[in-house]
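> pasting the structure only:
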């Protein structure tokens, strides 16, 4: 399991993940079929889902990229019924990424951004001490925080 990132410096409260994360995160059970994961992604307009066990503890992450093969099969002319049937047979745990990087609500925005940049990922599950998923922070959330901070800087300088 990944250790929690340790803040290199104290961050102002408004720069903590807790104020920018999406909560609650849309999650999926580790034993769910891929068809359910794909349906949740489309329904909630998200590209990644933290994967949990029944207690809510994080076990992995599944992304649209992990499931993208289904769209390729459809485009290649495979029968949509066969593709859908296949997605119902394959379980999330068979294709998810295990042991994902995580952040806590107290993690700073800069640290989260650096983790995403260095690891070329688009989002991080936010967990508590028990590794229960309590939210998610994505590139979009970080851009929103950046825009707000830039706007605030402009207002202060005028």
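Received the coordinates, thanks. Being a predicted model, the structure only gives us computed values, none of them experimental. Residues are numbered from 1 along each chain as shown.

> Only C-alpha atoms from now on, for both contacts and neighbour counts.
OK.

> Would you map the helices across the protein?
34-44, 64-67, 69-75, 80-89, 109-119, 139-157 (DSSP state H).

> Take this one as well and set it beside the first:
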């Protein structure tokens, strides 16, 4: 199965110069845990991703209000992405290796057109539970979650700020 069959197509984005308050408000308003960070030059190139955890840790470590902190200073710049025609297994492997729960789905121009999450994969595994042929299993989801949650060996760039 292709990613575009189960990805979230309503993706909310922010720009690098937006405040963390705006990014957090988007997450609250649209009940999501991450927003893609895109350039505002008309091309909407994906240049980063910011998560609710990134925002919380940045606020804690910098000790300033979210309105005084910027997405560009907190976002992950090395964004792992996938394509709409990638398989679920490819997305799951990227999540494992990158220790991330979400991947922006981008088109050939790098424009974000969706988001695939570990939750999307888990829901698909549940849908396939009674089927003979499975794209993804509950055990694979568990293994991926374990890989994502394994201790990282490098320090967060937020802690250095």
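Noted; the coordinates are in hand. Please read all numbers here as calculations on a predicted model, not as lab measurements.

> circling back to that earlier point, could I get the helices of structure 1 as a markdown table with distance to residue 17 of structure 1 and mean neighbour count?
Below are those laid out as a markdown table (distance: least, C-alpha to C-alpha, whole Å; neighbours: other C-alpha atoms under 10 Å):
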| stretch | distance to residue 17 of structure 1 | mean neighbour count |
| --- | --- | --- |
| helix 34-44 | 21 | 17 |
| helix 64-67 | 24 | 14 |
| helix 69-75 | 33 | 14 |
| helix 80-89 | 34 | 14 |
| helix 109-119 | 6 | 16 |
| helix 139-157 | 9 | 12 |
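
> From the centroid of structure 2, which residue is nearest?
By C-alpha atoms, centre = their mean, the mean C-alpha position of structure 2 lies nearest to residue 102, the distance being 3.1 Å.

> Not counting residues beside it along the chain, what's closest to it?
Excluding the flanking residues, the one nearest residue 102 of structure 2 by C-alpha to C-alpha, 6 or more residues apart in numbering is residue 117, at 4.2 Å.

> now residue 61 of structure 1
In space, residue 61 of structure 1 is closest to residue 50, 4.5 Å off (C-alpha to C-alpha, 6+ apart).

> and that neighbour, what does it touch?
The contact partners of residue 50 of structure 1, by C-alpha atoms under 8 Å, 6 or more residues apart in numbering, come to 25-28, 58-62, 125, 133.

> any idea what it aligns with in structure 2?
Here residue 50 of structure 1 is matched to residue 36 in structure 2, going by TM-score structural alignment.

> on that earlier part again, structure 1: which residue goes with the residue nearest to the centre of structure 2?
Match for residue 102 of structure 2 (TM-score structural alignment): residue 123.

> ditto for residue 85 of structure 2
In structure 1, residue 85 of structure 2 lands on residue 106 (TM-score structural alignment).

> Can you give me the neighbour number for that match?
If you count neighbours by other C-alpha atoms under 10 Å, residue 106 of structure 1 ends up with 19.

> wait, it sits on residue 18?
Yes. Residue 106 of structure 1 is within contact range of residue 18, at 6.5 Å (criterion: C-alpha atoms under 8 Å).

> Counterpart of residue 143 of structure 1 over in structure 2?
Here residue 143 of structure 1 is matched to residue 122 in structure 2, going by TM-score structural alignment.

> helix, strand or coil for the residue nearest to its match when sequence neighbours are not counted?
With sequence-adjacent residues excluded and distances taken as C-alpha to C-alpha, 6+ apart, residue 122 of structure 2 is closest to residue 141, at 6.1 Å. Of the three states, residue 141 of structure 2 takes helix under DSSP: H, G, I helix; E, B strand; the rest coil.
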